[in-house]
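**Student:** Predicted coordinates and the sequence they were generated for:
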Amino acid sequence: MPLTLNDFDYELPPELIAQAPLAERSASRLLIVGEALDDRQFSDLPDYIRPGDLLVFNDTRVLHARLHGTKTSGGQIEVLIERPVGPHEALAQIRASKSPKPGSTLRLADAFDVTVLGRVGEFFHLRFPDDEDLVQLLERHGKLPLPPYIQRAAGDADESRYQTVYARSPGSVAAPTAGLHFDESVLKRVAERGAKCAWLTLHVGAGTFQPVRVDDLGEHRMHCERYVIPQETVDAIAATRAAGGRVIAVGTTSMRALEAAAQEGPLAAGSGETEIFILPGFRFRVVDALVTNFHLPKSTLLMLVSAFAGMDIMRQAYRHAIAQRYRFFSYGDAMLLTRNDNAV
């Protein structure tokens, strides 16, 4: 029987949605999902890392992608950058009482004007001023975009805590949240265990929060995300494989980049765009284990982890996490999953 959206639904008490980070990154909880479920702290993760393992991190950095402004009519608007498409252009979501028309001008942050060039699917194509790089302009005038289920505006603490400690490539409008749990102490202990780290970049778009709107999952179309996989990372994965170690993706963003790049043949370095949609039955070619947060009901990310670890196993894990009052979503707790090649 084909899978439907309801196969990935669950009841989550609203109070379990984390609204703020804990005082320390690695103080969050970690659910080890294997033959049994084991409740640990994230600071215990290195205990589950073996000599010769390779952890692959996404080094993207979250942009100050949220801007407020006005149309020439005076109407208020809110702009959320989806992704830059050049040094002075971007695709964006716009909230307004009436959608702006192509050719119209918007005043943003009471500081500069942008031109609406047209529509690209559900997004608006915007042209920004030529006299300053887009990323620099956003850093000066924009605000950090927190996810829609965090019911507060971004504060000073979010400037550091909604970024990973290794973030360095600006381009995302949402954090790769599994990486938020890592601090320098955990990274040091991973190295002391004899494991290595590698890096890639996948810029997360605002589309990651868009709900699946069709019951027939075969009709769903993913948002497009850009990624870069360096040759050093490809070489590190090959060396890990040859030595019998595991490739551990830190976050679904790292996994999507690796698996997308390996769909047409051996994993190769380079850049590209992916709309990969991972459902149960997907054949994983690169990743052996996954560090990830808890995901929204009926979300494509819940479908991805169900494909990786098994639907029944993930249902048990989520029931356990809710019963044990784990914290959910971006600022919530984490899981360590192992690939289940017999997953159904």
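**Tutor:** That came in fine, so what should we check first? Numbering: from 1, shown residues only.
**Student:** only C-alpha atoms for contact and neighbour calcs from this point on.
**Tutor:** Will do.
**Student:** Can you give me the distance of the residue with the largest distance to the centre of the chain to residue 99?
**Tutor:** Relative to the centre of the chain, and counting by C-alpha atoms, centre = their mean, the farthest-placed residue is residue 73 at 36.2 Å. Noted for residue 73: a distance of 12 Å to residue 99, by C-alpha to C-alpha, to the nearest Å.
**Student:** quick one: residue 72 and residue 105 touch, right?
**Tutor:** Yes. The criterion here is C-alpha atoms under 8 Å, and residue 72 meets it with residue 105 at 6.6 Å.
**Student:** Comparing the two, which shows the higher neighbour count?
**Tutor:** A direct count of neighbours by other C-alpha atoms under 10 Å for residue 72 and residue 105 places residue 105 higher, at 19 against 12.
**Student:** In space, what's closest to the more buried one - neighbours in sequence excluded?
**Tutor:** residue 115 (4.7 Å; C-alpha to C-alpha, 6 or more residues apart in numbering).
**Student:** List the contacts of the one you found.
**Tutor:** Counting by C-alpha atoms under 8 Å, 6 or more residues apart in numbering, residue 115 makes contact with 102-106, 126-128.
**Student:** Mind checking what secondary structure it has?
**Tutor:** Here residue 115 is recorded as strand under DSSP: H, G, I helix; E, B strand; the rest coil.
**Student:** adding another structure so you can compare the two:
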Amino acid sequence: MPTPPNPRELRIQDFHYHLPAERIAPEPLADRAASRLLVSRAGVISDKTFRDLPGELPTDSLLIFNNTRVVRARLLAKRPTGGAVELFCLEPVAPHRALELALQQTESCTWRCLVGNGRRWKEGPVSLAFSFAGQPATLWAERQAAEAGGESLIDFRWQPASLPFAEVLRAAGHLPLPPYLHRPDTATDAVRYQTVYAAHEGAVAAPTAGLHFTPEIIAELAARGIATGHVTLHVGAGTFQPVKAEAMADHPMHSEPIIVQASLLQQLLAHQPRPVMAVGTTSLRTLESLYWLGAALLQNPGTTPAELEVSQWQPYADGLAPTPSEALQALLAYLDATGSAAIEARTRLLIAPGYRFRLVQGLITNFHQPESTLLLLVAALLGPGWRAVYDHALAHGYRFLSYGDSSLLLPG
């Protein structure tokens, strides 16, 4: 048996392919389910449409969706002189770091933001006039501290002060479309850059594998007896972060919050050892992170909620390797002991060739950018066969990236 690659030593340039600009889908199709579906089953590739998906899945599958909802996190403010400043809200800092609490905050708050055109913003607040319920409203933003990578801590305040910050973003903000689309968001994006099952606000990028699903397809899954469940991973801007390091050892993986209800853990446990299918890389990272959280709890039962985090290299270190059922049972025991209804944690998990999957046996996903961590994840699942999948997609006219076509990857 060949020795698996060491993910730290992988060179990102080995995961390059040529993606012509015209193959990047600039707009969604009029019909979500009309997208094409490449099926790779144990290395055998076939061409379908997304409406064929329910019939292509193993009949005893459990399909896991990420039910995060994209927030309108881009704010286009003005300096007193009239110059524009763009603020991209990344994560809350004060008075709450917990996302759901931060979005319900009234009057004022502090967020870490990416700042566009910030060099001319020397001091003082910038402002954004908007309307809420037909009445005039104003948001002010003041830079507290600049950080590395163009990020800054931004103090926000607004009138009417009684508005939750979530309502401010809905009324004043714009959807943060992927930067490679090179266009402003539209009324169509407001609907189509959300999944039909989106429920919990907090993402700044859509879990795009789910954009193809319609209520009719979800109903057909149920009619065929294919079980479904939901996790929440609030997709961060780091999903677009390019890998600039030559070797993966020097690439810092971004951190994202995950929330998984006890009922889903019980569903996963009862489903073992039948196949679990992830809808999208975010669902997959969440599911695999659950395994490593459970493994960590078995090693250190005294772990506090603040310490619940999967590190980038945790799966590649020597240590306890429980069965998936043991890891899930450890999570349920932790929830029982703490009186919690859900696991709330963070993950920096990097899945790359050399990774051994614990909970997931298949993936539904779009086609990803060259030299990206998402492509590394696909390569970890398929092995060297990832190139055949991408070569086929390029040769047969598939559309790529967020608004592009889909694939069902079953390694066999």
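**Tutor:** Alright, I've got the coordinates. As the structure is a computational prediction, the values presented were derived from the model and not from experiment.
**Student:** Can you give me the TM-score here?
**Tutor:** Overlay of the two chains. TM-score (TM-score structural alignment, normalised by the length of structure 1): 0.92; 336 aligned residues with a C-alpha RMSD of 1.8 Å.
**Student:** if we can go back for a sec, please convert the buried members of the contacts of residue 115 of structure 1 into PyMOL selection syntax.
**Tutor:** Selection of buried members from these for PyMOL, criterion 16 or more other C-alpha atoms under 10 Å:
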select buried, resi 105+106+126+127+128
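**Student:** tell me which of the contacts of residue 115 of structure 1 are still there in structure 2?
**Tutor:** Retained in structure 2 (both residues aligned by TM-score structural alignment, their matches' C-alpha atoms under 8 Å) from the contacts of residue 115 of structure 1: 103-106, 126-128.
**Student:** Select from these every entry located in strands.
**Tutor:** 105-106, 126-127 (DSSP state E).
**Student:** Looking at these, spot the one nearest residue 323 of structure 1.
**Tutor:** residue 126 (45.7 Å; C-alpha to C-alpha).
**Student:** Excluding sequence neighbours, find me the nearest residue to whatever residue of structure 2 lines up with that closest one.
**Tutor:** In structure 2, the residue paired with residue 126 of structure 1 according to TM-score structural alignment is residue 154. Among residues not flanking residue 154 of structure 2 along the chain, residue 143 sits closest, at 4.7 Å (C-alpha to C-alpha, 6+ apart).
**Student:** pretty sure that neighbour is touching residue 155, no?
**Tutor:** Yes. Here residue 143 of structure 2 lies in contact with residue 155, judged by C-alpha under 8 Å, at a distance of 6.3 Å.
**Student:** Can you tell me what residue 65 of structure 2 aligns to in structure 1?
**Tutor:** Per TM-score structural alignment, residue 65 of structure 2 is aligned with residue 57.
**Student:** how many other residues sit next to its match?
**Tutor:** 25.
**Student:** Comparing the helix or strand where it lies with structure 2, how large is the average distance?
**Tutor:** Assigned by DSSP states H and E, residue 57 of structure 1 belongs to strand 54-58. Compared with structure 2 after fitting, strand 54-58 of structure 1 deviates on average by 0.6 Å (mean C-alpha distance after the TM-score superposition for structure 1).
**Student:** following that strand, which helix or strand shows up next?
**Tutor:** strand 60-62.
**Student:** Relative to structure 2, what is the average displacement of the helix or strand following that next one?
**Tutor:** Using DSSP H and E, the helix or strand that follows strand 60-62 of structure 1 in sequence is strand 66-71. For strand 66-71 of structure 1, the mean deviation from structure 2 after alignment is 1.7 Å (mean C-alpha distance after the TM-score superposition for structure 1).
**Student:** Quick check: next helix or strand after strand 66-71 of structure 1?
**Tutor:** strand 76-86.
**Student:** Not counting that next one itself, show me its contacts.
**Tutor:** 65-71, 90-97, 123, 134, 145, 171-173, 203, 205-207.
**Student:** Out of these, which end up buried?
**Tutor:** 65-71, 90-94, 123, 134, 145, 171-173, 203, 205-207.
**Student:** Which residue in structure 1 aligns with residue 254 of structure 2?
**Tutor:** Matched by TM-score structural alignment, residue 254 of structure 2 corresponds to residue 223 in structure 1.
**Student:** correct me, but that match touches residue 275?
**Tutor:** Yes. Residue 223 of structure 1 lies in contact with residue 275 (C-alpha under 8 Å); the separation is 5.9 Å.
**Student:** Which one's more surrounded, the two?
**Tutor:** Comparing residue 223 of structure 1 with residue 275 by other C-alpha under 10 Å, the one with more neighbours is residue 223, at 17 against 14.
**Student:** who's in contact with that one?
**Tutor:** 205, 207-208, 275.
**Student:** do that again at 7 Å, thanks
**Tutor:** By C-alpha atoms under 7 Å, 6 or more residues apart in numbering, the contact list for residue 223 of structure 1 reads 207, 275.
**Student:** What residue in structure 2 is paired with the residue nearest to residue 105 of structure 1?
**Tutor:** So residue 115 of structure 1 corresponds to residue 142, using TM-score structural alignment.
**Student:** can you tell me how far its match sits from residue 108 of structure 2?
**Tutor:** Taking C-alpha to C-alpha, one finds residue 142 of structure 2 at 11 Å from residue 108 of structure 2.
**Student:** between those two, what contacts are shared?
**Tutor:** Joint contacts of residue 142 of structure 2 and residue 108 (C-alpha under 7 Å, 6+ apart) are residue 156.
**Student:** which residues touch the counterpart of residue 279 of structure 2 in structure 1?
**Tutor:** Using TM-score structural alignment, the partner of residue 279 of structure 2 in structure 1 is residue 250. Contact partners of residue 250 of structure 1, counting by C-alpha under 7 Å, 6+ apart, are 55-57, 178-179, 290-292.
**Student:** same thing but 6 Å
**Tutor:** 56-57, 290-291 (C-alpha atoms under 6 Å, 6 or more residues apart in numbering).
**Student:** when you align them, which residue in structure 2 goes with residue 212 of structure 1?
**Tutor:** Aligning on TM-score structural alignment places residue 212 of structure 1 opposite residue 243 in structure 2.
**Student:** so that match, which of the three states?
**Tutor:** With three-state DSSP as the criterion, residue 243 of structure 2 reads coil.
**Student:** Relative to residue 176 of structure 2, how far out is residue 158 of structure 2?
**Tutor:** From residue 158 of structure 2 to residue 176 of structure 2 the distance is 21 Å (C-alpha to C-alpha).
**Student:** how close does the match of residue 126 of structure 1 get to residue 260 of structure 2?
**Tutor:** 30 Å.
**Student:** Residue 295 of structure 2 now?
**Tutor:** As judged by C-alpha to C-alpha, residue 295 of structure 2 and residue 260 of structure 2 stand 16 Å apart.
**Student:** Residue 367 of structure 2 too?
**Tutor:** Counting by C-alpha to C-alpha, the gap from residue 367 of structure 2 to residue 260 of structure 2 is 26 Å.
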